[in-house]
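Novice: Show me the folded form of this:
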Amino acid sequence: MTKKENESIYIQQHLANERTYLAWIRTSIATLGIGFVAGGLHFNSGKKLSEAADTLIIAVIIFSLAASAGLLLFSTYHYFSTRKKINSQTYQSSHALVIFVLMIMLMLIGALMFYFFNIA
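Specialist: Okay, the predicted model is just below:
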C-alpha cells in the first residue's frame, strides 16, 4: 500500500489532527495576545505605578512571547508525530501538551494577579 493510499484510509483522523493543530495555533496566538494586552494596558494607562510594576509587565510580555513560541513549536511537533502514528496505527493520546499549556496559563494568570492585586 502506498503512502497516499495509507493516508486516505485514515482521512477522518487526519482531518481531526489538523483541526486540533489549528486550535493549538489559536491558543498560541491568544497566549501572545495576553502579554501584549497586559503591556498595552500598563504602559498606556497614563500613570507611573512603580519600577517593579514596569519590570513585572515586561517579564509577562517576554514570558508570553516565549510561551507562545514554545507552544507553536511543540504543537507543530505534536501534529507531525500524531500524523505518523495515525498512519502506523500506533497512536495513543498524549497529555504532555495539555500540561504544558496549563503550566503556561497558570504562570501568566499568577503574574497578572500579582500585578493587579499587589502592585496596582
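Novice: For the rest of this, base every contact and every neighbour count on C-alpha atoms.
Specialist: Will do.
Novice: Report how many residues lie close to residue 24.
Specialist: 21 (other Cα atoms under 10 Å).
Novice: if I pick the nearest residue to it once chain neighbours are set aside, what's in contact with it?
Specialist: Counting by Cα to Cα, 6 or more residues apart in numbering, residue 24 lies nearest to residue 75, which is 6.3 Å off, once chain neighbours are set aside. By Cα atoms under 8 Å, 6 or more residues apart in numbering, the contact set of residue 75 is 21, 24-25, 97.
Novice: and the gap between residue 96 and residue 78?
Specialist: Distance check for residue 96 against residue 78: by Cα to Cα, to the nearest Å, it reads 10 Å.
Novice: what's the answer for residue 65, then?
Specialist: Per Cα to Cα, residue 65 is found 20 Å from residue 78.
Novice: do the same with residue 88
Specialist: Distance from residue 88 to residue 78, counting by Cα to Cα: 15 Å.
Novice: Just want to know which of those two has more residues nearby.
Specialist: residue 78 (17 against 11).
Novice: Let's compare: structure for the following, please.
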Amino acid sequence: MDRNKKDDIPFKPNDHLANERTYLAWVRTGIGIMAFGFVVVKFSLFVKQIGFALGTKVNTASHGYSAIIGIVLVAMGVLAILFSFLQYRKTDQQLRSGAYQPSTVLTSVLTGVILLISVVLIVYLIQSV
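Specialist: A predicted model of the protein is given here:
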C-alpha cells in the first residue's frame, strides 16, 4: 500500500484528481456519442423536410436504418456515461483502500462496440450510394 507519509492517507490528492479527470473525459465521450446519434436520426428527417419545403419528393436511397443506428448510438452514449460512473466509483474505493487494480474492461468494450457500429455505418453508407 502506497501511503503518503506526511498525512498518513492511503492515496494522494493527485490520484483522486486523475480519477475525476478520467471520469469527465468519459462523460464527454458519452455526450459526443449521443450527439452523433442525434445527428444521424435528425439528418434523415432534415432531408425529408427539405423535400417538403421545396415541394418535391426527395428520393433517398436509404433503407430507414438511420433512426435505428442513431438510437443505438444515443443508448451507447448513455451506457458509456453510466459505466464510466461505476468505474469512477470503483476506482475511488480502491484508491481509498490502497488496493488499486487497473482495469481496461470499459475501454475495451466501448472500443469494440464503436468499431462494430462504425462497420455497420460504413456498410449502410456504401449501400446508400
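Novice: The residue nearest to residue 24 of structure 1 sits in which helix or strand?
Specialist: Following DSSP states H and E, one finds residue 75 of structure 1 within helix 51-87.
Novice: Repeat that for residue 126 of structure 2.
Specialist: Taking DSSP H and E as the criterion, residue 126 of structure 2 maps to helix 105-128.
Novice: With residue 24 of structure 1 instead?
Specialist: With DSSP H and E as criterion, residue 24 of structure 1 is part of helix 11-43.
Novice: how about that helix, which residues of structure 2 does it hit?
Specialist: Aligned by TM-score structural alignment, helix 11-43 of structure 1 corresponds to residues 13-45 of structure 2.
Novice: The matching stretch against structure 1, how far on average?
Specialist: Averaged over the aligned pairs, stretch 13-45 of structure 2 sits 0.9 Å from structure 1 after superposition, using mean Cα distance after the TM-score superposition for structure 1.
Novice: any idea what residue 62 of structure 1 aligns with in structure 2?
Specialist: That one, residue 62 of structure 1, aligns with residue 71 by TM-score structural alignment.
Novice: Report the contact partners of the closest residue in space to that match that isn't next to it in sequence.
Specialist: Residue nearest to residue 71 of structure 2 in three dimensions, not counting chain neighbours: residue 37, with 6.2 Å by Cα to Cα, 6+ apart. Applying Cα under 8 Å, 6+ apart to residue 37 of structure 2 gives the contacts 69-74.
Novice: Could you measure from the residue nearest the centre of structure 1 over to residue 97 of structure 1?
Specialist: The centre of structure 1 sits closest to residue 28, judged by Cα atoms, centre = their mean, with a distance of 3.5 Å. Distance check for residue 28 of structure 1 against residue 97 of structure 1: by Cα to Cα, it reads 12 Å.
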